[in-house]
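Asks: Just need the structure, nothing else, for what follows:
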Amino acid sequence: MKRPRFLPDNLTLMLLTVILTASFFPCTGQVAVAFDWLTTLMIGLLFFMHGAKLSREAVIAGASHWRLHLTVLLFTFAIFPLLGLLLKPALLLIITPDLYLGILFLCVLPSTVQSSIAFTAVARGNVPAAICSASASNLLGIFLTPVLVGMIVVAHGAGHSSLDSILKIVYQLLVPFVAGQIVRPWIAPWIERHKDVLKMVDQSSILLVVYVAFSEAVEQGLWKQLPLYMLVSLIGISAVMLAIIMALATYSSRRFGFNKEDEITVVFCGSKKSLASGVPMAKVLFASQSVGMVLLPLMLFHQLQLMVCAVMAQKYASRKGT
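Replies: Model (predicted):
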């Protein structure tokens, strides 16, 4: 397996390009309306493909290791959000309320799938358990993330009304996802043969949503409201949060008596957040004028988690023994 690099991944580079494009050439008027409709369709397609790709067998296969999976889910959907809430007094001293909402949104997202499994494999951890935990996190995230957004994010002042959010979640996320699961037995072989094409659909959906969101944010004066020191502060906040979560995950794994392979799985699956799920969810759950600000912390955290986990995976891999 190819080693993760301590460099920006291709998606991050494309995201930076899209943000620069939106900063200088934002879409406005009828073009923005057309792009907004297109993003809605792309999000539906994205979640349809998520449903079709997610193997129920992969989730069931490792379910017997329930203590490990419960630990990962607690970090993802309980400890991470609690950390975001506890840090609120300090964070609001250095960042705007909109960016803090982005931090809260980041905290309630599910874990990544591909990178969690890849880093676990490189680190010589429990790969079957990582597949199960990461898949279960993404499956539960379809339901839990909107609920947590309603409980702690919308309560802090942004996002759609509860009824509006529920309706959008149902027809833009859940219906396509369930449809994908239903037709999976018939299209799974086709999906396996066209993974590269489906990856392009995933990335294109993310890039389109980011372009539309940042176009709207630029029109609202994003860069006038966001000085350089605040961007640096966001990077520092992301680093602190990631360090706290990884330290807690390591400590908890050892206290619970997990072996080294299971510890690796908990650390990598429990500390990361999914950009692929977060971008379309933000488009559905938040008012359009706030999506750009909400997504900024997630995009910074995404790159930081890849860089840190690349180093951690190599450190774990270099340990003695099998």
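
Asks: from here on, contacts and neighbour counts on C-alpha atoms
Replies: Noted.

Asks: Any buried residues in the helix or strand encompassing G180, and which?
Replies: Assigned by DSSP states H and E, G180 falls within helix 175-193. Buried residues in helix 175-193, defined by neighbour count with 16 or more other C-alpha atoms under 10 Å: V175, P176, F177, V178, G180, Q181, R184, A188, I191.

Asks: Here is a second sequence; please produce its structure as well for comparison:
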Amino acid sequence: MAIIDVFLLALAATVALAALLPAHGHAAEMVSIAAKAAIALLFFLYGARLSPQQALHGVRQWRLHLLVLATTFVIFPLLGLAARALVPSVLTADLYTGVLFLCLVPSTVQSSIAFTSIARGHVSAAIVSASLSNILGVVLTPLLVVLLMDTSGASRVDGGAIRDIMMQLVLPFGLGQLMRPRIGGLITRYAALLKVVDRGSILLVVYTAFSMGMVEGIWASVDVGRLIVVSLVAAALLAAVLAITTVTGRLCRLDRGDAIVLLFCGSKKSLASGLPMALVFFPAATVGLTMLPLMLFHQIQLVVCALIASALARRADDTAVPTVGEGR
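Replies: Presented below is the predicted three-dimensional model:
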């Protein structure tokens, strides 16, 4: 095993590149298109690699999917409500609103699944859990916002989120399943290709997220001290959920592959889903500040979960024990 993980070096280089040369205008659009293309290719390869029996295994894991949904839409909101104790000594009222809002949005899809794949988890179960979280989040997040927060926006369900999931994730996966009899053996033989697409898609997502943060000026929207405080709160929130999902996986006696799904799908929050919803619910004058905690959390989770996924992958390689049902 290399002393320094090449993927972690690439991750650090990507963050530095986004800080020094963030994508603007047309370049940002091109990067976004490239990221979507990489993600679609990734899901096509997942579909070509997974046998129908493995895919069905992912669909049948209802206990796991309920645990992920409970973490996303019950545990997170409870932690967000508990953070009210930090006002006004640590957080301002507007920043607390942002912290609570980040706790109400659904999980990410692409990065959750890619991290699960990198860590040698159950990819098929991750696809179902993450997609289900986003689809239900279209309804549950507005409902939770109305119940738990004071906003000036009107509740609105956007069917575009479901369409995007179907077109970008489900359709490529289905095409991969259809092509599996012809190219499945080739994908298995050249497994390094899936690894490259796995990690390449994560690097593109990281670059896109950090570029957005630089272009939107989130680092300058509050003073340095307050920015550090919000970052620490976001990091503590992520650490708490990572600990909860880890302990829950052990108490529920999940096997390694399912425990990894719970860890990554349960601990994430989607910036892509959160931004459009925030524009609906919050006044234009304060929406930037309200979104700051979610933007910071999103970037922290990418870096932290990349480190965890890489460590889990090294541990799996060292022990040479294949994941149940989907050993790689």
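
Asks: what's the TM-score here?
Replies: Comparing the chains after superposition, counting by TM-score structural alignment, normalised by the length of structure 1, produces a TM-score of 0.68; 280 aligned residues with a C-alpha RMSD of 4.2 Å.

Asks: ok, how many other residues are close to the nearest residue to F119 of structure 1 once chain neighbours are set aside?
Replies: The spatially closest residue to F119 of structure 1, leaving aside those adjacent along the chain, is A313, at 5.8 Å (C-alpha to C-alpha, 6 or more residues apart in numbering). Counted by other C-alpha atoms under 10 Å, the residues lying close to A313 of structure 1 total 22.

Asks: Might one say that A313 of structure 1 is in contact with S116?
Replies: No. Using C-alpha atoms under 8 Å, A313 of structure 1 is not in contact with S116; the gap is 10.4 Å.

Asks: what ranges do the helices span in the stretch 151-300 of structure 2?
Replies: 160-165, 171-189, 191-216, 224-251, 256-267, 271-281, 284-319 (DSSP state H, counting those that start in this stretch).

Asks: Export those helices as a markdown table, with columns for distance to A114 of structure 2.
Replies: Shown next, in a markdown table, are the helices of the stretch 151-300 of structure 2 (distance: least, C-alpha to C-alpha, whole Å):
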| stretch | distance to A114 of structure 2 |
| --- | --- |
| helix 160-165 | 15 |
| helix 171-189 | 14 |
| helix 191-216 | 5 |
| helix 224-251 | 17 |
| helix 256-267 | 9 |
| helix 271-281 | 16 |
| helix 284-319 | 9 |
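
Asks: ok, and which of those has the densest surroundings?
Replies: helix 256-267 (a mean of 27; mean count of other C-alpha atoms under 10 Å).

Asks: Could you name the helices and strands sitting against that helix?
Replies: helix 62-70, helix 110-118, helix 123-148, helix 224-251 (3 or more C-alpha pairs under 8 Å, 6 or more residues apart in numbering; DSSP states H and E).

Asks: can we see that at 6 Å?
Replies: For helix 256-267 of structure 2, the helices and strands in contact under the criterion 3 or more C-alpha pairs under 6 Å, 6 or more residues apart in numbering; DSSP states H and E are helix 224-251.

Asks: now the helix it packs on against helix 256-267, angle please.
Replies: 150 degrees (axes from the mean of the first three to the mean of the last three C-alpha atoms, to 10 degrees).

Asks: Run a quick neighbour tally on T116 of structure 2.
Replies: Neighbour tally, T116 of structure 2, other C-alpha under 10 Å: 31.

Asks: May I have the residues that are in contact with it?
Replies: T116 of structure 2 makes no contacts at all, as judged by C-alpha atoms under 6 Å, 6 or more residues apart in numbering.

Asks: can you do 10 Å?
Replies: 110, 122-127, 198, 257-265, 305, 309, 312-313 (C-alpha atoms under 10 Å, 6 or more residues apart in numbering).

Asks: separation between the equivalent of I206 of structure 1 over in structure 2 and M30 of structure 2?
Replies: Counting by TM-score structural alignment, I206 of structure 1 lines up with I202 in structure 2. I202 of structure 2 sits 16 Å away from M30 of structure 2, taking C-alpha to C-alpha, to the nearest Å as the criterion.

Asks: before we move on, what about F76 of structure 2?
Replies: Taken as C-alpha to C-alpha, the span from F76 of structure 2 to M30 of structure 2 is 34 Å.

Asks: out of those two, which sits in the busier spot?
Replies: F76 (24 against 13).

Asks: quick one: which helix or strand includes the counterpart of that one in structure 1?
Replies: Under the alignment (TM-score structural alignment), F76 of structure 2 maps onto G84 of structure 1. According to DSSP H and E, G84 of structure 1 maps onto helix 80-86.

Asks: how much does that helix stray from structure 2?
Replies: Mean deviation of helix 80-86 of structure 1 relative to structure 2 after superposition (mean C-alpha distance after the TM-score superposition for structure 1): 1.7 Å.

Asks: what helices or strands is that helix leaning on?
Replies: Secondary-structure packing of helix 80-86 of structure 1 (3 or more C-alpha pairs under 10 Å, 6 or more residues apart in numbering; DSSP states H and E): helix 97-107, helix 228-255.
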